[in-house]
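A.B. asks: Have a look; sequence and predicted model below, questions after that.
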Amino acid sequence: MYRILAAIGDDEERALEQARTITGLPGVGPEVSVTLFHDFTDNPEGASVHQVAAVRRAAEHLEDEGVEVGYAESSGAPAEAILETAADIDADLLCLAPRGRSPTGKALFGSVTQQVLLEATRPALVLGAGREKPGSD
């Protein structure tokens, strides 16, 4: 079994792009499982990963393509949680889709993707960040 960890944010279109990219990889099918991971930065109501619209959208596409889907979530330091979850499931590949941020935004607020890439001990697939959206910093 080939295991992929896809870190999913709140953007539904970006999540669907991640799912489409994964199903477009060579050899993706029943022998591939994808764990959809979401980090809650603020979760006072105790929401679950299954309640995140972007996660549901990605899962729908993956399942329609015959890919096994699992779920993981955390609250707190997202980069650390992504790396820990990847180790827990023994992921063969990380799939990240960073938000569009300006260089200033990255300098001020850091970059989860950058930290994951610097600390990861497994391959990572990074989708283009697209255009910066107002208020994305």
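C.D. replies: That came through, no problem. Everything numeric in this text was worked out from a predicted model, so none of it was measured.

A.B. asks: all contacts plus neighbour counts: C-alpha atoms, from now on.
C.D. replies: Fine.

A.B. asks: would you say residue 39 is within a helix?
C.D. replies: No. Using DSSP: H, G, I helix; E, B strand; the rest coil, the assignment for residue 39 is strand, not a helix.

A.B. asks: Second structure for comparison follows:
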Amino acid sequence: MYHVVLGVDEDEAHARQCAQEIADLPGEGSEKHVTIIHSFTDNPSGASATQIASVREAGDLFDEAGIEYAVEESSGDPADAIMELAADIDADLIVVGGRKRSPAGKALFGSVTQTVILNAGRPVMVTGVAKDA
């Protein structure tokens, strides 16, 4: 069994692309297990991660591909939440969506993806979004 942690924000296109890349990994869907994590930085309405459209989008794709998945949620720093979950479940891979940002933007504002890549201590796959998405 190959265990993947998928970090999902509110971007449905990124979630769909990440989920598709996981589905396209070698092996049958039954050989993969995914834990989707969404970290709330602000949640005044008290929503759960399963109510987030991007999380549902990824879950729908996993259902179609026959991939077992679970949904986790946290609050606070998304990069820390992704890395802590991956460590807790001893994930084989972390998958996150990347964004096109200028070098100055990366240096000034940081990035969840960049933090995960540099600090995860396990393989990280970064996906983009297809131009037609």
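C.D. replies: Here it is on my side, so go on. Quick caveat: nothing in here was measured; it's all calculated off a predicted structure.

A.B. asks: Would you mind reporting the TM-score between them?
C.D. replies: The TM-score (TM-score structural alignment, normalised by the length of structure 2) is 0.91; 131 aligned residues with a CA RMSD of 1.5 Å.

A.B. asks: any idea which helix or strand carries the residue lying farthest from the centre of structure 1?
C.D. replies: Centroid-distance maximum for structure 1: residue 104 at 23.1 Å, with CA atoms, centre = their mean. In the assignment (DSSP states H and E), residue 104 of structure 1 maps to helix 103-109.

A.B. asks: That helix against structure 2, how far on average?
C.D. replies: Superposing on structure 2 places helix 103-109 of structure 1 at an average distance of 1.7 Å from its equivalents, by mean CA distance after the TM-score superposition for structure 1.

A.B. asks: Run the chain-centre distance for stretch 23-38 of structure 2.
C.D. replies: 12 Å (CA atoms, centre = their mean, to the nearest Å).

A.B. asks: Can you name the residues in contact with it?
C.D. replies: The contact list for stretch 23-38 of structure 2, computed with CA atoms under 8 Å, 6 or more residues apart in numbering, reads 1-9, 49, 55, 62, 65-74, 78, 81-82.

A.B. asks: List buried residues within those residues.
C.D. replies: Those of the contacts of stretch 23-38 of structure 2 that meet the buried threshold are 3-9, 49, 55, 62, 65-69, 71-74, 78, 81-82, by 16 or more other CA atoms under 10 Å.

A.B. asks: In strands, which of those residues appear?
C.D. replies: 3-7, 68-69, 71-74 (DSSP state E).

A.B. asks: want to throw those residues into TSV with distance to residue 100 of structure 2?
C.D. replies: Listed next are these as TSV, based on distance: CA to CA, whole Å:
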residue	distance to residue 100 of structure 2
3	27
4	24
5	22
6	19
7	17
68	30
69	28
71	27
72	26
73	25
74	25
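
A.B. asks: Nearest to residue 113 of structure 2 among the residues you listed?
C.D. replies: Comparing these against residue 113 of structure 2 with CA to CA picks out residue 7 as the nearest, at 9.2 Å.

A.B. asks: What's the separation between that closest one and residue 104 of structure 2?
C.D. replies: Residue 7 of structure 2 is 24 Å from residue 104 of structure 2, where distance means CA to CA, to the nearest Å.

A.B. asks: Grab the two from the ones in strands among the buried ones among the contacts of stretch 23-38 of structure 2 that are most spread out in space.
C.D. replies: Greatest spacing in those, by CA to CA: 68 and 74 (20.5 Å).

A.B. asks: Quick one: neighbours of residue 39 of structure 1, just the number.
C.D. replies: Residues lying near residue 39 of structure 1 (other CA atoms under 10 Å) number 21.

A.B. asks: Going by neighbour count, list what's buried in the helix or strand containing residue 88 of structure 2.
C.D. replies: Here residue 88 of structure 2, judged by DSSP H and E, is contained in helix 78-89. Residues of helix 78-89 of structure 2 classed as buried: 78-83, 85-86 (neighbour count, 16+ other CA under 10 Å).

A.B. asks: How about stretch 25-40 of structure 2?
C.D. replies: For stretch 25-40 of structure 2, using 16+ other CA under 10 Å, the buried residues are 29, 32-40.
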